[in-house]
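A.B. asks: this one's sequence-less:
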């Protein structure tokens, strides 16, 4: 590729989004030293609308729509997303050309300074937890009843400021990876156990979206794929697609790959909003020589696992739970 060619990278403009995009661009530059990458920023609906919980805005592509419009008309050549923000169905002509190696996917508890040294379990009944995630609310109600919940929106800086400078919240529930990428490990009061408090589909992973008819750009992106992450996230997204749920429904997932036994495990829970009903299923599959598989094989194996997992959950009663949630939230 000619040295003069510039590849335009679309990104949300928040501090966290820019840190994530710059990390991906650095990896792209290392893989493609003769190519110049230029970051183009823009705000999405999810960035602009801060006075409502995500599920109240009324669409699923809150953090991708504007970026994908720019991609479709050629204003940018590729997009960097947090995978958990990407709907399971992409616009026509778009693909996820890479899913990068996943960082810690867990959820973290950030306590108000007045509770320094405490844990979530030691907070008194009636304590107020800040989150706008239905998944986090439902799962917390199911494993630790007695908390109150209030919506908190905005970038991480804004949310932490709201926690620190008022008595509105006793704690926030946030993604561990986001805090770590911003260098705020010291704000993490505790990490929640992934097998108990399952995380959002795709959480902790970054992905790169581009046009499906642009082989030049796809070839630049492909080296950034991490095969275990690709397989597991393909399973997670296929499961969620089968459940018919968007990124804001109470579906928790936990995936792992044991390189010693060569087994991939994916477990999922669908929880009612009051935490009273739970449907759970685990699927495991031996995957020999995962590092030697092609990207297409990784995606196919993951998708097959996710389809089976989703169908089992529906068979066990998840369909009724999700229908009730849809009726309440619409």
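C.D. replies: Here it is on my side, so go on. Since we're looking at a predicted model, the values are computed, not measured.
A.B. asks: drop to CA atoms for contacts and neighbour counts, all remaining ones
C.D. replies: OK.
A.B. asks: Can you show me the strands along the stretch 101-250 of the chain?
C.D. replies: 107-111, 128-130, 148-150, 171-175, 190-191, 206-211 (DSSP state E, counting those that start in this stretch).
A.B. asks: Mind putting those into CSV with mean neighbour count?
C.D. replies: Listed next are those as CSV, based on neighbours: other CA atoms under 10 Å:
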stretch, mean neighbour count
strand 107-111, 24
strand 128-130, 23
strand 148-150, 17
strand 171-175, 24
strand 190-191, 17
strand 206-211, 25
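A.B. asks: Tell me which of these lies nearest to residue 119.
C.D. replies: strand 190-191 (6.9 Å; CA to CA).
A.B. asks: put this beside the first:
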């Protein structure tokens, strides 16, 4: 039986997610053997600069995708929020397993919720999306860049560098660290990143054996939700240099998506919602409504600012 090489980042969270996928593939009873290939990405190498300043797309996936294209790996496990809206030619998302909690989580040093933090409190996050929405909610706090793996960020909080930090709830759940959470931030107030909480299993489009195997892990509702979110991202041509987010939920045959684009300082957020039966159409409709309200000018302004 074929040996399947799985590409992934080296972080503890990435390894945990990869093993989760491998165990479910093994449970299918096909007899395949699996080997993990850790790969260092550009986003992992450069830790002293904010993501928005590094620029470009695919900071945490490009090297892994190249390994797939070079046939050094057969499939890859990603946090779906790391995938750009467009995949390289020859690669596809073969499965999106059931989604974890898509919300952001606040962990404070003294157990205070976000609204209870004192004026001037220092909140750490690596995300322009989070920063814009947190500042719109509480302009009196200081949002400071925080890079590194989940455990590194938690250690810096414990060391007193921050009063609170904001992380993805899904990563904390997968690492077994939900007991650290002070507060789950409501998704209607802090809209998650596109694909947050979901995993993407990526492989070559011409690898029929791996495609057929991995497809058995796909969750239809999660797939429809993230297709809507990624259509929203694609229409706005967004990346980590722009504060934007989208969260879709599936109810029966309908998909409802709420998305936003904002100014990095939180001074303006444009939020829109769309609903329908076709996932991609819902995502595009929400994006079009944002553009019609001046989102195009805001995106251009933010893009110019990130290059300075």
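C.D. replies: Arrived safely. The structure displayed is predicted, hence computed values, not measured ones.
A.B. asks: Adding distance to residue 300 of the first structure, write the strands of the stretch 101-250 of the first structure out as TSV.
C.D. replies: Formatted as TSV, the strands of the stretch 101-250 of the first structure follow (distance: least, CA to CA, whole Å):
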stretch	distance to residue 300 of the first structure
strand 107-111	28
strand 128-130	38
strand 148-150	39
strand 171-175	28
strand 190-191	32
strand 206-211	17
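A.B. asks: Ok, which of the ones you listed comes nearest residue 93 of the first structure?
C.D. replies: Short answer: strand 206-211, nearest of the strands of the stretch 101-250 of the first structure by CA to CA, at 5.7 Å.
A.B. asks: mean shift of that closest one relative to the second structure?
C.D. replies: Compared with the second structure after fitting, strand 206-211 of the first structure deviates on average by 0.6 Å (mean CA distance after the TM-score superposition for the first structure).
A.B. asks: residues in the second structure matched by that strand, start to end?
C.D. replies: Under TM-score structural alignment, strand 206-211 of the first structure corresponds to residues 199-204 of the second structure.
A.B. asks: closest one to residue 156 of the first structure among the strands of the stretch 101-250 of the first structure?
C.D. replies: strand 171-175 (8.5 Å).
A.B. asks: What residues in the second structure pair up with that closest one?
C.D. replies: So strand 171-175 of the first structure sits over residues 164-168 in the second structure, by TM-score structural alignment.
A.B. asks: who touches the matching stretch?
C.D. replies: 102-109, 121-125, 130, 150, 153-154, 157, 196-197 (CA atoms under 8 Å, 6 or more residues apart in numbering).
A.B. asks: ok, back up a step: how far out from the middle of the chain is the match of strand 206-211 of the first structure?
C.D. replies: Remark: stretch 199-204 of the second structure is offset 14 Å from the chain centroid, using CA atoms, centre = their mean, to the nearest Å.
A.B. asks: try stretch 219-230 of the second structure
C.D. replies: 13 Å.
A.B. asks: and what of stretch 187-194 of the second structure?
C.D. replies: Per CA atoms, centre = their mean, the centroid offset for stretch 187-194 of the second structure relative to its chain is 11 Å.
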